[in-house]
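Participant: predicted coordinates and the sequence they were generated for:
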Amino acid sequence: MTNTTQCLRQNVDIELINNAKEALCHMGERLEKDANTFSLLGSAVRLKILYLFLKFDRMCVCDLSDVLEMKQSPISQHLRKLKDAGLLENRREGLTIFYSIPSDKKEQLKEIIENNI
């Protein structure tokens, strides 16, 4: 036997409904981006990587491999996902590619990560 709950309201608050729809319209794109960020942070490895970048500004795949004690290939895949989402940028110096958090994303990620771990 299933227990089904239904919403039974006596009055429809049209103003509330319209204001809520308007609020979603204004924030829709931002909420989509934030949802994507939270999805990426759902991986413990990616969360650790971003945490390390917040603490140490820039690192290469070799550095991350040593710190996380993982092979470079899976780390590179995580870095690619973070870079594709705009949460990381990279810069080549000779044969080494260094990754870092873009300055315009640093405060947002710092707030999300440091307030939730």
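Facilitator: Noted; the coordinates are in hand. Numbering: from 1, shown residues only.
Participant: CA atoms for contacts and neighbours, from now on please.
Facilitator: Noted.
Participant: give me the most central residue, the chain.
Facilitator: residue 37 (2.4 Å; CA atoms, centre = their mean).
Participant: gap between the helix or strand hosting that one and the chain center?
Facilitator: Assigned by DSSP states H and E, residue 37 belongs to helix 14-40. For helix 14-40, the separation from the chain centroid amounts to 17 Å (computed by CA atoms, centre = their mean, to the nearest Å).
Participant: and the comparison structure, right after this:
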Amino acid sequence: MENNQSCIRVFADKVQIDNCRKILQTNDKAFSQLSGLLALAGNEVRLKILFLLEEENELYPCDLSDILGMSIPAVSQHLRKMKDGNIVQTRRSGQTIFYSLKPEHLEILKPFFKHISKQSLKTQTV
């Protein structure tokens, strides 16, 4: 343990502290990936886009532009950030590029989307 702690306590559980440090160190990459995902999804527009991609499987930027009432360049900028962050993937069909959510992120995001859907149902029944 480090001596520069400002906490005053009778007993510090060194084993617990060491175990917790080990857990954090072992899962460092997972924390980094989740943090990046949540940072990108933390923007309301990007969260809406991710929700729509999960609902519809894939969408074209023009469709997202119409749905969100935003310009195509603004939507494209959000999609680019998510593609650079490795959250979405693309599929080309001729000149058209479709975006979809990467399956490995669905497991993390699905509970958030489920919460949003539940809130929507509550609002509709009130």
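Facilitator: Perfect, thanks for sending it. Bear in mind the structure is a predicted one, so any value in this text is a computation, not a measurement.
Participant: and the strands in structure 1?
Facilitator: 58-60, 89-93, 96-100 (DSSP state E).
Participant: I'd like those strands as a markdown table, with distance to residue 6 of structure 1 and mean neighbour count appended.
Facilitator: Output for the strands of structure 1, formatted as a markdown table (distance: least, CA to CA, whole Å; neighbours: other CA atoms under 10 Å):
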| stretch | distance to residue 6 of structure 1 | mean neighbour count |
| --- | --- | --- |
| strand 58-60 | 52 | 17 |
| strand 89-93 | 48 | 13 |
| strand 96-100 | 49 | 17 |
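Participant: of the ones you listed, which is nearest residue 33 of structure 1?
Facilitator: Of all those, strand 89-93 sits nearest to residue 33 of structure 1, with 17.1 Å by CA to CA.
Participant: average gap between the closest one and structure 2?
Facilitator: Average distance, strand 89-93 of structure 1 versus aligned residues of structure 2 after superposition (mean CA distance after the TM-score superposition for structure 1): 0.7 Å.
Participant: got the angle for the lengthiest helix in structure 2 vs helix 28-41?
Facilitator: Longest helix in structure 2 by number of residues, with DSSP state H as the criterion: helix 103-125. If you take axes from the mean of the first three to the mean of the last three CA atoms, to 10 degrees, helix 103-125 of structure 2 sits at 40 degrees to helix 28-41.
Participant: what residues does helix 103-125 of structure 2 touch?
Facilitator: Here helix 103-125 of structure 2 makes contact (CA atoms under 8 Å, 6 or more residues apart in numbering) with 51, 54, 87.
Participant: among these, which one lies nearest to residue 70 of structure 2?
Facilitator: residue 51 (16.2 Å).
Participant: before we move on, back to that, the helix holding residue 37 of structure 1 vs structure 2, average offset?
Facilitator: Averaged out, helix 14-40 of structure 1 is 0.9 Å away (mean CA distance after the TM-score superposition for structure 1).
Participant: buried set for that helix?
Facilitator: For helix 14-40 of structure 1, a neighbour-count test (16 or more other CA atoms under 10 Å) marks 37, 40 as buried.
Participant: what of stretch 73-93 of structure 1?
Facilitator: Per 16+ other CA under 10 Å, stretch 73-93 of structure 1 contains these buried residues: 75, 76, 78, 79, 82, 83, 87, 88, 89, 90.
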